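S.K.: I need the structure of the sequence given here:
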Amino acid sequence: MPSLTTLLRAALPLLSLAAAPFAAAADAYPSKPIRMVVPFAAGSGTDAVARITAKELGDALKANVVVDNRPGANGAIAAEIVAQAAPDGYTLFMTTNTTHSANPSLMKKLPYDPIRDFTPVARMGNLPFMLVVNPKLPVKTVADLIAYARTHPGMSYASGNSTGIVSGATLGRMAGLDLLHVPYKSTPPAMTDVIAGQVPMMFVDVAAGIANVKAGKLRALAVTTAQRSRLLPELPPLADTPELKGFDITSWNGVFAPAKAPAEVVERLNRELSRIAASKEVAPRFEALGFEAFGQSPKQFSGFVAGELVKWTKLVKDAGIQPE
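M.R.: Predicted coordinates:
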């Protein structure tokens, strides 16, 4: 009777052959185009970052990475599409705190779970937001705006995403203002109406709004972060205004895959995305958009997302926003 050692030696080649197709499949990734779903319309800050990222990622993987804009329902439409996609690494989701931090508190019924239904792949950076007004509005500072809004109760503000919604409501609560929220499907049409004077103000990500600020079509008053942004050092934080002490809202950006995505694929994607975020060649293009790029490991990103969900739950509650 053969010994156990002899049997194991005979079986090893067979085990290697059985594992070969799986190893080959991992090595072959990607073997077809990759879809990068974006929850906001073309022209939004996230869309602009996604298009640079998709091109760089495609070059690195020697594959075609296609940006698929699916705006609507505050990002929930796109999130549901990704959550239901095959977890094979061929559907990615470039999104923000809107879908994964704020929506659980802003929406009564969410067709996805921000933690359970996704695999964190890589955090890509932050999208600083700024408070902008129509240039014809007779205000030059946040203090001016607060004073003006107090004499014009019911003054409206536009929003194209959750950061805009929560920032506007937080401004109103902290300064004791009577503000009217005007929601839009995405940032571009909201910004168009502020430029046209249909709505006097909004909170917009620097990536989407900076060109119009530089062109004089919008006037920027402040950033929403607690500290000045290195991208717009001339703009003070809203927290510098006495009534808004402690105001600190940051919009983040990252890439997810559907839940249970293959670990080796996630690791490879993270490696390439982190390299893109840290690339000295790509950095000027991100900065020109108003995007602060940096990378995180899947584990770090996972912990960050969990923490941000708690943070934004409190932000929404403190702002007095009721889920819809």
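S.K.: make it CA atoms for all contacts and neighbour counts henceforth
M.R.: OK.
S.K.: ok, now which ones touch the closest residue to residue 91 other than its chain neighbours?
M.R.: Closest residue to residue 91 in three dimensions, ignoring its sequence neighbours and counting by CA to CA, 6 or more residues apart in numbering: residue 35, at 4.9 Å. Counting by CA atoms under 8 Å, 6 or more residues apart in numbering, residue 35 touches 65, 66, 67, 68, 90, 91, 92.
S.K.: reformat the residues you listed as TSV; add distance to residue 258.
M.R.: Conversion of the contacts of residue 35 to TSV gives the following (distance: CA to CA, whole Å):
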residue	distance to residue 258
65	16
66	17
67	16
68	16
90	10
91	7
92	7
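S.K.: list just the nearest of those residues to residue 234.
M.R.: Lowest distance from residue 234 to those (CA to CA) belongs to residue 67, with 33.3 Å.
S.K.: quick check: which element contains the closest one?
M.R.: In this structure, residue 67 sits in strand 65-69 according to DSSP states H and E.
S.K.: ok, back up a step: most neighbours of all the contacts of residue 35, which one?
M.R.: residue 92 (28 neighbours; other CA atoms under 10 Å).
S.K.: isn't that residue up against residue 256?
M.R.: Yes - under the criterion of CA atoms under 8 Å, residue 92 lies in contact with residue 256, with a separation of 5.8 Å.
S.K.: neighbours of residue 136, how many?
M.R.: Residue neighbour count, defined by other CA under 10 Å, stands at 13 for residue 136.
S.K.: need the three-state assignment for it.
M.R.: Using DSSP: H, G, I helix; E, B strand; the rest coil, the secondary structure recorded for residue 136 is coil.
S.K.: one more, for comparison:
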Amino acid sequence: MATRILMPCNAALQKTNRRHTMQHSKFTSPLRRTLCASFAVFALGSLVAPATHAQSYPNKAIKFVVPFSAGSATDNVGRIIAQAMSDAWGQPITIENKAGANGILGAEAVKAAPADGYTFLVTTSTTQAANVHLYRKLPYDPVKDFTPIGKIGEVGFILMVNNDFPAKDMKEFVSYAKAHPGKLAYGHGSSGSLVSAAMLTELAGLQTVGVPYKSIPPALTDLLGGQIQFAFADTGNAVSQMNGGRMRGLGVTTKKRAGKAPNVPPIGDTVKDYNVSAWFGLMAPAGMPADVQKKATATLMAVLAKPEVREKIQGVGIDLDVEDSATLAKTIDSEIKKWGGWVKSAGITPE
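M.R.: As a prediction, the model looks like this:
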């Protein structure tokens, strides 16, 4: 490369020599030095550009794509992480909510973005694991099309009903649902909420009707208005509704009670073998330079170690479960297999 870059310098000197033979010693020598110096600087700049890029990254605004609507658990955790990483980097980070198709629209947008470290996906088990089993033709590969940055935490879901619903606990809910086959409609806005409801229906022997939403918050709005009879909401949204006295939580999908909702028992106490949880992480397009990935992961790990950031994340109902990029890559492989089992157990047919 260096030889090719310097060739124009020699060619220019030959042309100059032909035109200015009489001034060779006084004119050509300075010109030669100037041209060669210019090309040398260019060559040197080309050689050190990658290192300079790594050292200066990031040097402009960054975008976090959230594949679910504002107010969702993914949005809540994405905004907390965006603010913390923005403070650490000294660069603004904007949030783009690209909801729809169970997170597929947002994932596709990040897949197609430049792998330069300025576009990230606030990802979930929905986009990186469950969708593999929920769709026959997924327009992206959750492993090959993305670069893992790190895992943030996990969350369970709470079965929510409005205050007019007759059942007061899970045992009464199952009895009521069995007495009214096909009459109870549930809203789902993510794979977690869908699998939670479908698995309950399957394991408890119920007949229910699923209604899709772009995210959990719109489903809760219709639940409050009586358009649907129940919904599984992430712990943060569920606790917010319960504290406001607008809805009641009958059971949590995890094996243990949620720290934010200690009075809500596990559904598994009533329905044998029941257990569902979801997770959140940060991804980037495939092909991101290794040094940029390393810097992004290091920054994420650093902000997740800060007490004030951890407190905010726990405040929206998410249990911290931090993993670096290498560990997250392994987790995604195992999660794809796990969600395959859950989808099968729930009796869900891929679209």
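S.K.: now the residue nearest to residue 91 of the first structure: how far from residue 42 of the first structure?
M.R.: Using CA to CA, to the nearest Å, one gets 15 Å for the distance from residue 35 of the first structure to residue 42 of the first structure.
S.K.: equivalent analysis for residue 65 of the first structure, please.
M.R.: 16 Å.
S.K.: circling back to that earlier point, what stretch of the second structure does the helix or strand just after the strand holding residue 67 of the first structure fall on?
M.R.: Using DSSP H and E, the helix or strand that follows strand 65-69 of the first structure towards the C-terminus is helix 76-83. Under TM-score structural alignment, the alignment places helix 76-83 of the first structure onto residues 104-111 of the second structure.
S.K.: mind listing what's buried along the matching stretch?
M.R.: 104, 105, 106, 107, 108, 109, 110, 111 (16 or more other CA atoms under 10 Å).
S.K.: gap between the fourth one and residue 67 of the second structure?
M.R.: From residue 107 of the second structure over to residue 67 of the second structure the distance is 7 Å, taken as CA to CA.
S.K.: spit out the residues that contact those two alike.
M.R.: Taking CA under 8 Å, 6+ apart as the contact rule, the neighbours common to residue 107 of the second structure and residue 67 are 121, 123.
S.K.: so how far is residue 77 of the second structure from the equivalent of residue 55 of the first structure over in the second structure?
M.R.: Structural correspondence for residue 55 of the first structure with respect to the second structure (TM-score structural alignment): residue 83. Going from residue 83 of the second structure to residue 77 of the second structure by CA to CA gives 10 Å.
S.K.: so for those two, which sits in the more crowded spot?
M.R.: Ranked by neighbour count (other CA under 10 Å), residue 83 of the second structure and residue 77 place residue 77 first, with 24 against 18.
S.K.: what strand or helix carries the more buried one?
M.R.: Residue 77 of the second structure is part of helix 73-89, with elements assigned from DSSP H and E.
S.K.: report how many residues lie close to residue 240 of the second structure.
M.R.: By the other CA under 10 Å criterion, the neighbourhood of residue 240 of the second structure contains 15 residues.
S.K.: just give me the match in the first structure for it.
M.R.: In the first structure, the residue matched to residue 240 of the second structure (TM-score structural alignment) is residue 211.
S.K.: counterpart of residue 105 of the first structure in the second structure?
M.R.: Mapped onto the second structure by TM-score structural alignment, residue 105 of the first structure lines up with residue 133.
S.K.: what helices or strands is the strand or helix carrying its match leaning on?
M.R.: Mapping residue 133 of the second structure onto the secondary structure by DSSP H and E places it in helix 131-134. The helices and strands touching helix 131-134 of the second structure, judged by 3 or more CA pairs under 8 Å, 6 or more residues apart in numbering; DSSP states H and E, are helix 325-345.
S.K.: the helix it packs on vs the first structure, average offset?
M.R.: With the two structures superposed, helix 325-345 of the second structure lies on average 0.7 Å from its match in the first structure, counting by mean CA distance after the TM-score superposition for the first structure.
S.K.: how many residues are close by the closest residue to residue 234 of the second structure other than its chain neighbours?
M.R.: Once flanking residues are discounted, residue 234 of the second structure sits nearest to residue 157: 4.4 Å by CA to CA, 6+ apart. The number of residues packed around residue 157 of the second structure, counting by other CA under 10 Å, is 28.
S.K.: OK, contacts around whatever residue of the first structure lines up with residue 157 of the second structure?
M.R.: With TM-score structural alignment as the matching criterion, the partner of residue 157 of the second structure in the first structure is residue 129. Applying CA under 8 Å, 6+ apart, one finds that residue 129 of the first structure lies in contact with 203, 204, 205, 206, 223, 224, 225, 250, 251.
S.K.: hmm, try it at 10 Å
M.R.: With CA atoms under 10 Å, 6 or more residues apart in numbering as the criterion, the residues that contact residue 129 of the first structure are 163-164, 167, 202-209, 222-225, 229, 249-251, 290.
S.K.: repeat for residue 296 of the first structure
M.R.: Contacts were defined as CA under 10 Å, 6+ apart; by that measure residue 296 of the first structure touches 121-125, 254, 270-271, 273-274, 277, 302, 304.
S.K.: how many neighbours does the counterpart of residue 167 of the first structure in the second structure have?
M.R.: When the second structure is aligned by TM-score structural alignment, the residue opposite residue 167 of the first structure is residue 196. A total of 29 residues lie near residue 196 of the second structure under the criterion other CA under 10 Å.
S.K.: in space, what's closest to residue 196 of the second structure - neighbours in sequence excluded?
M.R.: Using CA to CA, 6+ apart and skipping residues adjacent in sequence, the residue nearest residue 196 of the second structure is residue 276, 6.2 Å away.
S.K.: what does the one you found correspond to in the first structure?
M.R.: With the correspondence set by TM-score structural alignment, residue 276 of the second structure lines up against residue 249 in the first structure.
S.K.: dump the residue contacts of that match.
M.R.: For residue 249 of the first structure, the contact set (CA under 10 Å, 6+ apart) comprises 128-129, 163-164, 166-167, 170, 223-226, 238, 311-312, 315.
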